[in-house]
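Colleague: based on what follows, work out the 3D shape:
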Amino acid sequence: MQLKVGVILLISILFSILKLQETRTPMAKPHCQKECGDIIIPYPFGIGAGCYLDKAFEVLCIKIHFFSHLVFLNGSTILHISLDHAVVHAEGQPNVYCYNQSGEDPTTSASVHLNQQFSISYTRNKFVAVGCDIFAYILDSGSRNYTSGCASLCDDPNPIVDLTATSCSSVGCCQTTLPKDITSFDMRMFSINTFNRSWTTKPCSIAFFLDNKNLSSYTFNISQNIYPDLFAFPMVYNWVIGNITCHEAHERGNLVCGMNSDCIDNAEGLGYWCHCKQGYQGNPYLPSGCQDINECEDPNTSPCQNGAVCFNTPGDYSCRCLNGLVSDGNEAGHGCAHKQARHRIDVAVSLATTSAAGALILIAFGSLLYLKLERLKRNNIKRKFFKRNGGLVLQELITSSTASALKTKLFSTKEIMKATDNFNESRVLGKGGQGTVYKGMLPDGSVVAVKKSNKVDQDQVGQFVNEVIILSQINHRNIVKLLGCCLEYEVPLLVYEYVSNGTLSHHIRNEGDVPKLSWESRLQIAGEVAGALSYLHSCASTAIFHRDIKSDNILLDENYRAVVSDFGLSRTISLSKTHLTVVVGGTFGYLDPDYFRSGQFTEKSDVYAFGVVLAELLTGRKAVSSSSSDEGLVIYFQALMKQNSLFEIHDALVANDGQIGEILAVAKLAQRCLHLNARKRPIMKEVAAVLDQLRRKQYRPPSPRKLKQQLLLISERVQ
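Modeller: Predicted coordinates:
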């Protein structure tokens, strides 16, 4: 008993010593709460005004049942904050998907919107789904693009799974990697319905993010619907400071890094981190947070050997030989040995002479050297950005004989910054999943649109180069014109003609106080977009598949002329080929089911997406509703056609303003474009011809009797 008490007392003393050692180096700002329970709160995080860097890093300390919990403002419980690795370990909530007693299959989703400075770590987490006959996936909330997903099936009536890599492999459980920089997303699930089931067997499924280190920590008995008592799973968030680079923060005078620290750029996007220099430890985000490490403090662990005496210096230490001893000649210089006296006077004279000469050189050429170094530094930064942004690839293509048609102007950073007023927020035209578009004015007075990417990685550079190559070879009045690009900035920049009247999406849904489109304008826009796609598929020098046709990517000018934009995902294909095999990309709600299943993109995949746009023009509805209870537009539209209820469409303006025959013809054309069998869809040349004929032909309003006959005829054909 006495031994047990002694051990407990010893452990308590050791923890007290460790705690005292931690508090020697300040982690929070003065007069701010340093801990919540047993979790340290390091700045830039903090509780209360003046204790955190900005709102993104504000946290709360909440006491529940005598225990203190550190939480984000969104309610997530924080488990640990790491400054060295710039991560936050926290508890994430799953998306739970359950049948009800009537056997209905509900649609469920969970939305997460993080601050721009936080993202879910794609290297430290997995996306996991547990359940039977489900498909779980993630949608980018901004672009509505499908980003990641997996399917889980059950062939065993009583599956028991754990989350190891071998067992969680699509049988009762599935897992997949995450895309980079997830900040705003919807986590969704739906039933594959491969087996008939009742609500009493395997009624619930869950999907969640999980820290890789915890993959083997959970076991699920799906048949008994047994899950962990606490529906919270450990996951890891990445964080960065700001949305600019170290160089830009230094130029603006708002660099957060304190004394004796280094600033490190985020290699995969914007923002930066701070780290204490070698020989220092502590919090690099505080003005004096990095404290010198005294390597000589403990004589038992002194780095000096063989009689050398350790002397601590700021950020370093030195080993000196006393009492007639001299260095033992070891390369590390940590030991001493007995040797004859050396000619210290000669050494001193030599050092004095060298120092004097060096001082004269510094005085004579110091200013010139400084200017040259600054110029060299700026040029090196520009060359670094030029290379990272695909400049070498573009340069090679521009100079090659095979790309004689590739002509584009290379703008300087100075020109772009002046045109956009240093990317002033008041110049923002729109933001999407890939970047932000700014309005700018060139020295000649012409107005342009400048597309600035959100992040920099190899995939983004590939899309940037791809868009320059494709748009440089296109000359069509209904396809956005590329004026040039800038390769010297920290992220890729593209300069386009300015299209002044917003997107088709805004006009269809009357967003931003824009007037609704008349039926005549809708028919004109549909025909112009179809003509542009037909040109890309069959009239360009090489066939081009757009791969991301949607109403958000169709711009309108002051005369409501349609302009197809955003060619980041587009691909060229030789005329002898019929399809591309690529990683699935695009926007959920516009994706061809054949393409989603096989990964093979054909011209008919663009036709399917155009069919969705036609359905939007007819109904005024979004392709994918933000409400999880609403069905998708394609299902809604096909149901209207099957039930012969097209005139119950949501957009009353179309029903009132449009000619009956034209509306029916466009609806039938949209239905053909949306056929599940790609081979039964028309080609874009045929679609464009039908719409052009409708625009030229004058319809007379049919009599009620004739209208009824037309509706009955269409109903019979559909059935």
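
Colleague: can we go C-alpha only for contacts and neighbour counts from here?
Modeller: Noted.

Colleague: what's near enough to touch residue 10?
Modeller: Neighbour list for residue 10: empty [criterion: CA atoms under 8 Å, 6 or more residues apart in numbering].

Colleague: quick one: which helix or strand includes it?
Modeller: helix 2-24 (DSSP states H and E).

Colleague: now that helix, how far from the chain's geometric center?
Modeller: Averaging C-alpha positions (CA atoms, centre = their mean, to the nearest Å) puts helix 2-24 45 Å from its chain's average.

Colleague: what sits up against the helix or strand sitting right after that helix along the chain?
Modeller: Once the chain leaves helix 2-24, the next helix or strand it forms, by DSSP H and E, is strand 35-36. Defining contact as CA under 8 Å, 6+ apart, one finds that strand 35-36 is touched by 41, 61, 68-70.

Colleague: next SSE downstream of strand 35-36?
Modeller: strand 39-40.

Colleague: sorry, back to before: and the helix holding residue 10, what's buried?
Modeller: For helix 2-24, burial by neighbour count (16 or more other CA atoms under 10 Å) applies to no residue.

Colleague: if you count neighbours, what's buried in stretch 540-557?
Modeller: Within stretch 540-557, the residues that qualify as buried are 542-556, counting by 16+ other CA under 10 Å.

Colleague: ok, now stretch 664-680?
Modeller: For stretch 664-680, burial by neighbour count (16+ other CA under 10 Å) applies to 664, 666-667, 669-675, 678.

Colleague: who's in contact with residue 154?
Modeller: The contact partners of residue 154, by CA under 8 Å, 6+ apart, come to 131-133, 171-172.

Colleague: tell me how far it lies from residue 172.
Modeller: 5 Å (CA to CA, to the nearest Å).

Colleague: overlap in contacts, those two.
Modeller: 131-133.

Colleague: can you pick the most crowded of the residues you listed?
Modeller: residue 131 (32 neighbours; other CA atoms under 10 Å).

Colleague: and the gap between the residue positioned nearest the centre of the chain and residue 458?
Modeller: Geometric centre of the chain, nearest residue: residue 181, 3.8 Å, by CA atoms, centre = their mean. According to CA to CA, residue 181 stands 14 Å off from residue 458.

Colleague: got it, and residue 309?
Modeller: From residue 309 to residue 458 the distance is 51 Å (CA to CA).

Colleague: so those two - more neighbours on which side?
Modeller: For the pair residue 309 and residue 458, the greater number of neighbours falls to residue 309 (19 against 12), based on other CA under 10 Å.

Colleague: all strands for the stretch 151-300 of the chain, in order.
Modeller: 160-162, 173-176, 184-191, 204-211, 219-221, 233-239, 261-265, 272-276, 280-282, 290-292 (DSSP state E, counting those that start in this stretch).

Colleague: would you say residue 580 is within a strand?
Modeller: Yes: applying DSSP: H, G, I helix; E, B strand; the rest coil, one finds residue 580 inside a strand.

Colleague: also this sequence, please, to line up against the first:
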Amino acid sequence: MLPSSLLLTMLFTATVVASPVSLPAGCPSKCGYITVPYPFGLTPNCSLDEGFQLLCVDSRLFHDANIEITDIDLSQGQAKAWVNMSSECFDTTGRSMPSSQTLIDLMDSPYSVSSAHNNFTAIGCDTVTTLNATNGNSSKVAGCLSICADMANLNYDGLCYGGGCCQTAIPTGFKSFQVTISSYRRCGRSAPNSCSYAFIASNGWSLLNTSDPNISVPIMLDWSIGHARCKEAQEDPTSYACSRNSICRDSGSGHGYFCLCSHEGNPGNPGNPYMENGCQDPHHPPTSKSEIIIISTTSTGGSFLVLLITVASWRLLKERNVKKRKEKNFDRNLELLRKEQSSSDANLIERMKTYDLDELKKATNNFDKTRIVGRGGHGHVYKGILSDQRVVAIKRPKITDEAELGQFINEVFILSQTNHRNVVTFFGCCLETEVPLLVFEFISGGTLRDHLIDNQRYSPLSFKDRLRIATEVARAIHYLHSEASTTIFHRDIKSSNILLDERNTAKLSDFGASRSVPLERTSITTMVQGTYGYLDPEYHQTGRLTEKSDVYSFGVIMVELLTGRIATPYQQNSMAKYLVMDFLESLKENSLFKILDPQVLKEGTAEEVESFARVAQICLRLSGSERPAMKEVGEMLEAMRTKRVVDEDDKMISKNRDISLAGALSLETSGGSRRRQYYSERLLKDSGNSLSENSGVTSNLGHTSSSLSSWRSSKRQHSTEIELQLSGEWPR
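Modeller: You can find the predicted model right below:
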């Protein structure tokens, strides 16, 4: 009979180490002089999955067309890559020269830019740089300002001392980065080869040759297996990637893991820990398959009894460990929620619905990939059907660091305090996972961003719908600012966070970046966070978050609704680069109708479109004090909608006029005119409480534009020319 200890060893080895593979014959392992070790590969079926498949072009190794790989380190879970840097150059006459731009997109790949081994650097004498880091719907913005007296005397040797260069850290765990450069003072551009540079580069690398703006720079990438950390990954032997004689290490990116060959638990052995028998123990050579077969066939019946008992014991032990982990996660998450809870919301947590993890697994068919309806840098959204037949959306995180946990706890706390028809309904959460799972109402119509750019999948939005959507979003933001149980600043208002149901009713979503503010305070100072293109420039500069920061972002949404363009496009072309700047310039040059969406041109009257544009314009003031409150914005949009309804009523009455009913119809028409007068007077009265009543606007804008002009006149701190110049200096 086999010793029970040997059976246990064989059993647990087979259970924990199940996924390492033998590669099929003919898999290439070289690209030029670069070795490509598994889990990476050059052809289908030769890599762990599609994310690890690389391209070999002319003996050069690429992740994609923009990222070249020159080294892969299995022992550190890192790879060395080369990317373009951003540059802005001018000739001796001050004219812009061809430049390059840093655009790193690692979404849906195993890579992320290492925050520990890279930094963000800018070089120049008149340079403002912005680093926009995104993970799906989540984003962070960093940047720095570089100033010096004379570019010719710039002496940069890789170290920044504050003159002519600046550096800042890279946010952890992000997969996509865009670097932009703009001028701070609009001066210092007359020196020969006058250039500004901005780049992400590995620590210690220096840009010594500043004459070539198209040079590539090295960066270090973290790569990892999956999204689960070691502890969780080891519980699923069907997907765990580490082989025998190896150990697991959590990736420094904040998600996933990598493997190391080891001896007696200590890393350092040579070999490939992802291959079957890839890690060799010098003292215990691996048992061959034929030996295992011989041992198995010579076992007696008692051995099988021991094996059955062992399997049953292992299953019981696993179930107990899973239960303990659920209880531990539940207690920790509940404690974090209680810390967020204020004394005025003492019963908030008790009222919150909590779901069992098993229930949500059943609702999503164990989180089957076919149930994914949304993907982001922080996780996936699954469609689920609960036991009561309710269709829900379940937000499941895939990053499990402390910062991510704090963001989800914050989102749970914020959502539990909201109840508005234009804010996505929060049903509850599951606290049994390391980071809570969030359960929402399922919104089937996609995002506003999808509707604006995907004309193949969605019908164009009518101007009437665009006006209604803007009004509904304004209501939702006003509710957060003034009517919720605590003041809430959303901080990440953008078209991809506005969901539309089957009737195109707007629902504001994604509160991970939101902040609740005590009622007696009007602002908080916090780390700048938001999405490039929607970020309030005043908040970006000062770190001071106010309700007017959301007003600015809403103004960008209004411009998107007017133009059908998105503020954060991926394509690199000048027409899509600065949406807000193009919009403000069109107002100055009376060329607004040249940038409008065809559907808006077709259905909106000149008066409606111009009024809508003026509301957007005042929301986009550089100074927050010059912007209206969301209540006032909502009232202006409501008045525009009401006026449109009255006009449509009058047109219908006129169309159906009949001579035999001339008298009655005359009274109806008179009544329609009286309604028009009433609503116009109401608009002036409502807006007059907060807006001055100065005149002096184009006559065809009507009463709505008169009110807007009054607002602009009373609140303006800069001339139109100065406003446009300042707007151009801020990256949108």
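
Colleague: closest one of the contacts of residue 154 of the first structure to residue 507 of the first structure?
Modeller: residue 133 (39.5 Å; CA to CA).

Colleague: quick one, what contacts that closest one?
Modeller: With the criterion set at CA under 8 Å, 6+ apart, residue 133 of the first structure makes contact with 151-154, 172, 191-195.

Colleague: quick one: map it onto the second structure.
Modeller: Using TM-score structural alignment to pair residues, one finds that residue 133 of the first structure aligns to residue 126 in the second structure.

Colleague: tell me how far its match lies from residue 568 of the second structure.
Modeller: According to CA to CA, residue 126 of the second structure and residue 568 of the second structure sit 25 Å apart.

Colleague: trace the residue nearest to the centre of the first structure over to the second structure, please.
Modeller: With TM-score structural alignment as the criterion, residue 181 of the first structure matches residue 173.

Colleague: who touches its match in this structure?
Modeller: 112-115, 253-255.

Colleague: count of neighbours near the closest residue in space to it that isn't next to it in sequence?
Modeller: Leaving aside its sequence neighbours, residue 173 of the second structure sits nearest to residue 253 (CA to CA, 6 or more residues apart in numbering; 4.6 Å). Neighbour count for residue 253 of the second structure, taken as other CA under 10 Å: 25.

Colleague: ok, now residue 319 of the second structure?
Modeller: 12.

Colleague: isn't there a helix covering it?
Modeller: Yes: counting by three-state DSSP, residue 319 of the second structure falls inside a helix.

Colleague: quick one: average offset of the helix or strand where residue 610 of the first structure lies versus the second structure, please.
Modeller: Residue 610 of the first structure belongs to helix 603-619 when elements are defined using DSSP H and E. Compared with the second structure after fitting, helix 603-619 of the first structure deviates on average by 1.4 Å (mean CA distance after the TM-score superposition for the first structure).

Colleague: that helix aligns to what range in the second structure?
Modeller: The aligned range for helix 603-619 of the first structure is 547-563, by TM-score structural alignment.

Colleague: now which residue in the second structure aligns to residue 251 of the first structure?
Modeller: Aligning on TM-score structural alignment places residue 251 of the first structure opposite residue 236 in the second structure.

Colleague: nearest spatial neighbour of its match, skipping sequence neighbours?
Modeller: residue 16 (7.7 Å).

Colleague: wait, that neighbour sits on residue 234?
Modeller: Yes: contact criterion CA atoms under 8 Å: residue 16 of the second structure and residue 234 qualify, at 6.4 Å.

Colleague: quick check: neighbours shared by these two?
Modeller: Joint contacts of residue 16 of the second structure and residue 234 (CA under 8 Å, 6+ apart) are residue 240.

Colleague: which position in the first structure aligns with residue 590 of the second structure?
Modeller: So, by TM-score structural alignment, residue 590 of the second structure is matched to residue 644.

Colleague: wait, is that match part of a helix?
Modeller: No: assigned with three-state DSSP, residue 644 of the first structure falls outside any helix and is coil.

Colleague: next, the buried residues of stretch 70-86 of the first structure.
Modeller: Neighbour-count burial for stretch 70-86 of the first structure [16+ other CA under 10 Å]: 70-72, 76-79, 81, 83, 86.

Colleague: what is the nearest of those to residue 719 of the first structure?
Modeller: Checking those one by one against residue 719 of the first structure (CA to CA), the nearest turns out to be residue 76, at 51.3 Å.

Colleague: how many neighbours does the nearest residue to residue 257 of the first structure once chain neighbours are set aside have?
Modeller: Spatial nearest neighbour of residue 257 of the first structure, excluding adjacent residues (CA to CA, 6+ apart): residue 285 at 5.0 Å. A total of 27 residues lie near residue 285 of the first structure under the criterion other CA under 10 Å.

Colleague: can you tell me the closest non-neighbouring residue to residue 194 of the first structure?
Modeller: Distances taken as CA to CA, 6+ apart put residue 133 closest to residue 194 of the first structure, at 6.4 Å, once the chain neighbours are dropped.

Colleague: distance of that neighbour relative to residue 139 of the first structure?
Modeller: Residue 133 of the first structure is 20 Å from residue 139 of the first structure, where distance means CA to CA.

Colleague: swap in residue 205 of the first structure?
Modeller: On the measure of CA to CA, residue 205 of the first structure and residue 139 of the first structure end up 19 Å apart.

Colleague: the more surrounded of these two?
Modeller: With neighbours defined as other CA under 10 Å, residue 205 of the first structure and residue 139 compare such that residue 205 has more, 27 against 21.

Colleague: and that one, what's its match in the second structure?
Modeller: By TM-score structural alignment, residue 205 of the first structure lines up with residue 196.

Colleague: so that match makes contact with residue 125?
Modeller: Yes: contact criterion CA under 8 Å: residue 196 of the second structure and residue 125 qualify, at 7.5 Å.

Colleague: now the two most distant members of the contacts of strand 35-36 of the first structure.
Modeller: Maximum distance among these (CA to CA): 12.8 Å, for 41 and 68.
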